[in-house]
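Fold the following, please.
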Amino acid sequence: MAAERTARARGETPDEVLDRNVNEVLQEIRVTITAVQVLFAFLLTLPFQSRFGDLGTFGTTVYAVTMISTALSTVVLVAPVSFHRMLFRRRQKSAIVAFADRSLVGGLTLLLVGIGSAVLLVLDVVLGRGPAIAVCAVIGVLGL
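Have a look, this model is predicted:
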């Protein structure tokens, strides 16, 4: 309903609305994927640092959660690009928009887990477990 009102107010046809929605969601993915790539690149280097072995079970578990959620976020955020390419010129823009929207929400959720657990990992070393968990909880609440 709101989309129809917006389209009427803008004087857009249904095809123009879909074109705009595709462009907007792909732009959102482009912006988000940069953050994911930076975090992922940083995480790839951590096990090769001399103090990585000092993390202990908690630290290595948090690292694994961070690494896995960031890798999954990358995959989920890139998926709409592949989906768009598969359906290119097949008049399936509404399916592309719906898939990209779900992927963006899923990718952002996984990114929130990745960022939160990365902060937990670092602050556990810097401030201790209690403050690290508190800050991570605040990030989680604000991220929702």
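
Please make it C-alpha for all contacts and neighbour counts, starting now.
Will do.

which stretches of this structure form helices?
2-10, 14-45, 56-86, 93-126, 129-143 (DSSP state H).

Taking helix 14-45 as reference, get the angle to the shortest one.
Same thing as helix 2-10. 120 degrees (axes from the mean of the first three to the mean of the last three CA atoms, to 10 degrees).

coming back round to it: would CSV of the helices of the chain with mean neighbour count be doable?
Below are these laid out as CSV (neighbours: other CA atoms under 10 Å):
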stretch, mean neighbour count
helix 2-10, 11
helix 14-45, 15
helix 56-86, 18
helix 93-126, 20
helix 129-143, 15
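
show me the contacts for the residue lying closest to residue 133 once chain neighbours are set aside.
Distance criterion CA to CA, 6 or more residues apart in numbering; nearest residue to residue 133, sequence neighbours excluded, is residue 120 at 6.2 Å. Contacts here follow CA atoms under 8 Å, 6 or more residues apart in numbering; on that basis residue 120 touches 62, 132, 133, 135, 136.

Same list, these, but as JSON lines with distance to residue 16 please.
Formatted as JSON lines, the contacts of residue 120 follow (distance: CA to CA, whole Å):
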{"residue": "62", "distance to residue 16": "45"}
{"residue": "132", "distance to residue 16": "47"}
{"residue": "133", "distance to residue 16": "46"}
{"residue": "135", "distance to residue 16": "43"}
{"residue": "136", "distance to residue 16": "41"}
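
before we go on, could you also do this sequence so I can check it against the first one:
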Amino acid sequence: MWGELIQEVRVAQTGVQILFGFLLTVVFTPRYADLQQIDKNIYIVTVVLGACATGALIGPVSLHRIVAGRRVKPQAVRWASRLTFIGLILLLATMTAALLLILRVATHDAYVPWLVAAVLMWYALCWFGIPLWTRRRHTSRSEPTR
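This is a model prediction of the structure:
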């Protein structure tokens, strides 16, 4: 299970690191000073969420490095899995906040929260709904859960 988990983390790590890198540059653009205070607040929350997501998704690599050879692989996999799940939740929040900020700045329209909510529901369906439904539908009662 460790190999599969690390492969999953690599995909999420790349996405969150690219997003976080772009977020870090926004404050240095000339347009940042013109943002409304609410948009600056959304930006700050988004950057903090991105930093937390990055930490959680890099955590399993550090965990593996620190406990390697200590014969604690089952515990390491469990903790790495938890960190990955937390990282995905934080990535979901980061992407949602970033989308809110971008659409607010780009359009200033009243439909922005509704559009962001629809995208959030799509993420939740793709990332959690379908996987949980699949697990429930296709896991037999005799199979151990992970």
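
still on that earlier bit, which pair in the contacts of residue 120 of the first structure has the greatest spatial separation?
Within the contacts of residue 120 of the first structure, 62 and 135 form the most distant pair, 14.6 Å apart (CA to CA).

Can you tell me how far the most centrally placed residue in the second structure is from residue 38 of the second structure?
The residue lying closest to the centre of the second structure (CA atoms, centre = their mean) is residue 91, at 1.5 Å. Separation of residue 91 of the second structure from residue 38 of the second structure (CA to CA, to the nearest Å): 21 Å.

what does residue 6 of the second structure give?
37 Å.

can you pull the contacts of the residue mapped onto residue 76 of the second structure from the first structure?
In the first structure, residue 76 of the second structure lines up with residue 96, judged by TM-score structural alignment. Contact partners of residue 96 of the first structure, counting by CA under 8 Å, 6+ apart, are 22, 80, 83, 84, 87.

what sits against the closest residue to residue 83 of the second structure other than its chain neighbours?
The shortest distance from residue 83 of the second structure to any non-neighbouring residue, by CA to CA, 6+ apart, is to residue 56 (5.3 Å). Residue 56 of the second structure sits next to 83, 84, 86, 87 when contact means CA under 8 Å, 6+ apart.

Just put these in a markdown table and tack on distance to residue 71 of the second structure.
Formatted as a markdown table, these follow (distance: CA to CA, whole Å):
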| residue | distance to residue 71 of the second structure |
| --- | --- |
| 83 | 20 |
| 84 | 21 |
| 86 | 25 |
| 87 | 25 |
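
rewinding a little: what is the aligned counterpart of the residue nearest to residue 83 of the second structure in the first structure?
The alignment partner of residue 56 of the second structure in the first structure, by TM-score structural alignment, is residue 76.

same deal with residue 36 of the second structure?
Match for residue 36 of the second structure (TM-score structural alignment): residue 56.

how much space between that match and residue 124 of the first structure?
Counting by CA to CA, the gap from residue 56 of the first structure to residue 124 of the first structure is 11 Å.

before we move on, what about residue 57 of the first structure?
Residue 57 of the first structure sits 12 Å away from residue 124 of the first structure, taking CA to CA as the criterion.

One more: residue 17 of the first structure?
Between residue 17 of the first structure and residue 124 of the first structure the distance is 47 Å, computed by CA to CA.

same thing with residue 9 of the first structure?
With distances taken as CA to CA, residue 9 of the first structure is found 51 Å from residue 124 of the first structure.

do residue 43 of the first structure as well
16 Å.

Could you do residue 89 of the first structure as well?
50 Å.

Check residue 33 of the first structure too.
Residue 33 of the first structure is 26 Å from residue 124 of the first structure, by CA to CA.

and if you look at residue 136 of the first structure?
For residue 136 of the first structure, the distance to residue 124 of the first structure equals 10 Å [CA to CA].

Thanks again, I'm all set now.
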